[in-house]
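Chemist: Below is the structure, and that's it, no one-letter string:
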């Protein structure tokens, strides 16, 4: 044998060449197929929709021409449960608002009319369901993500509508405009109060990854929108809406901190799930959690307040969190936790060498999802290099476990004991080779770049040793289909799954 022919050849990994993964920009999968409650409580009352065109025009007269144009009073009849067209244009919402404002006049409106008008107003933003959330358990967990998105979009649009409407009504100032401003302020206050019911329902949910994302999203929307509403309508801090929004923010922060303390347990929890892929491919939890970490960072300001600490839910003592108190440290800690769980779970894979393939696949996927997303800004300079070195170690161990025993079969001497084929080095080599290939042909490496590296490295460790053996023993007759080139082709079919 030539010197060094048994030396393991390992190819250095490149952070860009280890996989072909997407950036994981989408948030974790949200179950679909669960519709929002269809009953928005609409009634058949017409008392908020003036029939007299002159009365209708009087309500519209203070608004811009774009609001008045092509407005049909009959289009503002109470909304039925079958109404499915969500009005997103601010002018269209302003048109609806003008027709509903009389119901919020302190002098003329009844409580029934006001409730009906509020339900119509919210239903026009497709969030009429918030009025049915008095029971804190009324938010289905599987609909949390979708409802929060609908709610946040509606709240932002609603704030813009109120701002535009307030600007149009307040000039010129007289007794009539003062009454309309008061009615508009009442509509805004009751709308804002009803929208806060979602925050209470999110806080009431049990601790879970989805609750944390929902709490951060709702906190961000409330903290951005409600101060603007207070400025528009000159609500003091003691105003019921301002006080309720402050209480909601406190509740959301405390709920987020409790979920944050549970994050490492969530990552390890078997129900997310930790059933191991028997082909060694990338575990679904890698995609889920890397996407989840990105979703946490989309509300950086809210996350900062969560990580900054404060008092616990009872307000009795300073609360502490085992997680890092900055976003970068948090990302690093959670990714490290995920890596540790992957390493731990890889031991459950039965075949020798399969756990190294599993760790190669999953470490490569972690690197790609990190460096191709906004998570990369939170990683220290040596993070990628450290993962490359880990991957080189996994590859070296894989070669030692799977292929070093195959190549070692060529160290014997042929001829004398050829009748005992199990002692014939070449025969033993062929048998060991077929055993490994038949087992590993079903293993899967999804990344084309990583698969190419693995195949090339295996070939560079096995084929030269086989070729050297044949050169050193010209007397050995090579069976048909067993040339070095054909062996190389056989190895090039590995890891397809």
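Modeler: Perfect, thanks for sending it. Everything quoted here is computed from the prediction, not taken from an experiment.

Chemist: From now on I want contacts and neighbour counts done on CA atoms only, so please keep to that.
Modeler: Will do.

Chemist: quick one: the strands in the stretch 301-450 of the chain?
Modeler: With DSSP state E, counting those that start in this stretch as the criterion, the stretch 301-450 of the chain has strands at 310-311, 318-319.

Chemist: deepest of those, which one?
Modeler: The densest packing among those, expressed as mean neighbour count by mean count of other C-alpha atoms under 10 Å, is seen in strand 310-311 with a mean of 16.

Chemist: Same list, the strands of the stretch 301-450 of the chain, but as JSON lines with distance to residue 449 please.
Modeler: Formatted as JSON lines, the entries for the strands of the stretch 301-450 of the chain read as follows, by distance: least, C-alpha to C-alpha, whole Å:
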{"stretch": "strand 310-311", "distance to residue 449": "47"}
{"stretch": "strand 318-319", "distance to residue 449": "46"}
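
Chemist: A further structure is provided below for comparison with the first:
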């Protein structure tokens, strides 16, 4: 019966579902269509991992001392190669920034940014030039911009250390030219920040704003020291423009967070799956929440100011309150949309599938760190309620045909009345066939949920049927109990 339908976090993790929907990978980087990867399942113990990757010590033939050699990864070699290449380019271009002529500077800046695949920033305006770009292209540009800005900062700092020791007239000229190049680069790079901040209040805008916020807030304070080498440093426009860009990004991010509940309702096509399976929006939004928390420090700083202006604001960031509220909003929309599934029991199966998918993606990812205590257990209890409601809607009407007959057979005075009524066994078989033929096409992707639903349906139907065969005057042609059990074991094959 329903009392046996108990869910635990460990059981929830047992899911063979392949339906996760799309993910916001177009803006946020790696795909999260499954949303359920577990590092514990994929990687060995940390000590074992260190043992595997640690290079073996070698013995010096001359000193007898053990010397450990640490290999350089291909990624590190690639980064070092890029920095060396940009350093050589910088040496060639710096003379152009040591003279006041505008044309050589503009040509040198275009060549400098082109080396980072950033020539397009010179073509951007400050009036939201990203508006006409596809979402995927905006995401690609943000990723390229972020990576290039980090590399550019390293190149500036390395060149600064090389030039300033010792300080002389030639070094002073080099430092001034380096500051001018840094200033021109920063001013051009800020165009993307301004363009992202000017985008609308879409989910992709929030991810882009958080991605841009990190390098602007981390890199510009250091580069501001370079601006001090430029003439008129006291009133240099770039630091002020950086502060304005940060403020605009914060405003845009807060606006997007306030608009997320509305986006959850309208952003994804809400066509209901007729088999009751997991809606694609679950994979999309749970993956999106993970991408949002990828820049959790920036998100914290953005939301730390408390409630913004306007209706429908989310509460300030307090231990993941925003994440919990957004998941609750998703669950509320699923509950509301499930009303479109009118077949008895299908609505409960749909909510069971989707709640299971939400819990699975949350507890097996870093989202679990930002949810309140007892969050998963509350959903498990909710799933138990869905199973009970499913039994009441789907199988209570079926077994009621036999339950009345069993009760009447216990009263001799009522036997004649029972015989005058329609054969209860025939009515039971008809109702059973109707329910099984429909539910055989329903989809329950999780093997754990399929086992639970089949077991509870069997425990709800088979005992009543067996009792009827034992106590009522069942015909010889009645089906065997094993045949009924076999029918119930074929439910939810999709």
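Modeler: Arrived safely. In this text, all values refer to a predicted model and were calculated from it rather than measured experimentally.

Chemist: check contacts around the nearest residue to residue 28 of the second structure once chain neighbours are set aside.
Modeler: The spatially closest residue to residue 28 of the second structure, leaving aside those adjacent along the chain, is residue 291, at 6.0 Å (C-alpha to C-alpha, 6 or more residues apart in numbering). Residue 291 of the second structure makes contact with 24, 28, 207 under the criterion C-alpha atoms under 8 Å, 6 or more residues apart in numbering.

Chemist: Same question for residue 355 of the second structure.
Modeler: Taking C-alpha under 8 Å, 6+ apart as the criterion, residue 355 of the second structure is in contact with 331, 379, 383.

Chemist: Then residue 368 of the second structure?
Modeler: Going by C-alpha under 8 Å, 6+ apart, residue 368 of the second structure touches residue 362.

Chemist: just checking, what residue in the first structure corresponds to the residue nearest to residue 28 of the second structure?
Modeler: Matched to the first structure by TM-score structural alignment, residue 291 of the second structure sits across from residue 295.

Chemist: Can you tell me the SS state at that match?
Modeler: The three-state label given to residue 295 of the first structure by DSSP: H, G, I helix; E, B strand; the rest coil is helix.

Chemist: related to what we said a few turns ago, just give me which of the contacts of residue 355 of the second structure are shared by the first structure.
Modeler: Of those, the ones still in contact in the first structure (both residues aligned by TM-score structural alignment, their matches' C-alpha atoms under 8 Å) are 331, 379, 383.

Chemist: picking that back up, dump the contacts of residue 355 of the second structure into CSV; add neighbour count and distance to residue 435 of the second structure as well.
Modeler: Supplementary listing: the contacts of residue 355 of the second structure in CSV, determined by neighbours: other C-alpha atoms under 10 Å; distance: C-alpha to C-alpha, whole Å:
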residue, neighbour count, distance to residue 435 of the second structure
331, 17, 27
379, 19, 27
383, 24, 21
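
Chemist: Confirm that residue 220 of the first structure sits in a helix.
Modeler: Yes - when classified by three-state DSSP, residue 220 of the first structure is found to be part of a helix.

Chemist: Residue 252 of the first structure versus the closest residue to it other than its chain neighbours, what's the distance?
Modeler: Spatial nearest neighbour of residue 220 of the first structure, chain neighbours left out: residue 302 (5.9 Å); criterion: C-alpha to C-alpha, 6+ apart. With the distance defined as C-alpha to C-alpha, to the nearest Å, residue 302 of the first structure ends up 10 Å from residue 252 of the first structure.

Chemist: ditto for residue 143 of the first structure
Modeler: Computed with C-alpha to C-alpha, the distance linking residue 143 of the first structure and residue 252 of the first structure is 18 Å.

Chemist: Comparing these two, which residue is more hemmed in?
Modeler: Neighbour tally, residue 143 of the first structure and residue 252, criterion other C-alpha atoms under 10 Å: the higher count belongs to residue 252, 29 against 16.

Chemist: Could you pull up the residues touching the residue mapped onto the more buried one from the second structure?
Modeler: Correspondence of residue 252 of the first structure to the second structure, assessed by TM-score structural alignment: residue 249. For residue 249 of the second structure, the set of contacting residues under the criterion of C-alpha under 8 Å, 6+ apart consists of 193-194, 196-197, 209-210, 213.

Chemist: Then residue 145 of the first structure?
Modeler: Neighbours of residue 145 of the first structure in contact, by C-alpha under 8 Å, 6+ apart: 30, 210, 214.

Chemist: Name the nearest of these relative to residue 110 of the first structure.
Modeler: The shortest separation between residue 110 of the first structure and any of those is 35.8 Å, and it belongs to residue 214 (by C-alpha to C-alpha).

Chemist: so what corresponds to that closest one in the second structure?
Modeler: Aligned by TM-score structural alignment, residue 214 of the first structure pairs with residue 208 of the second structure.
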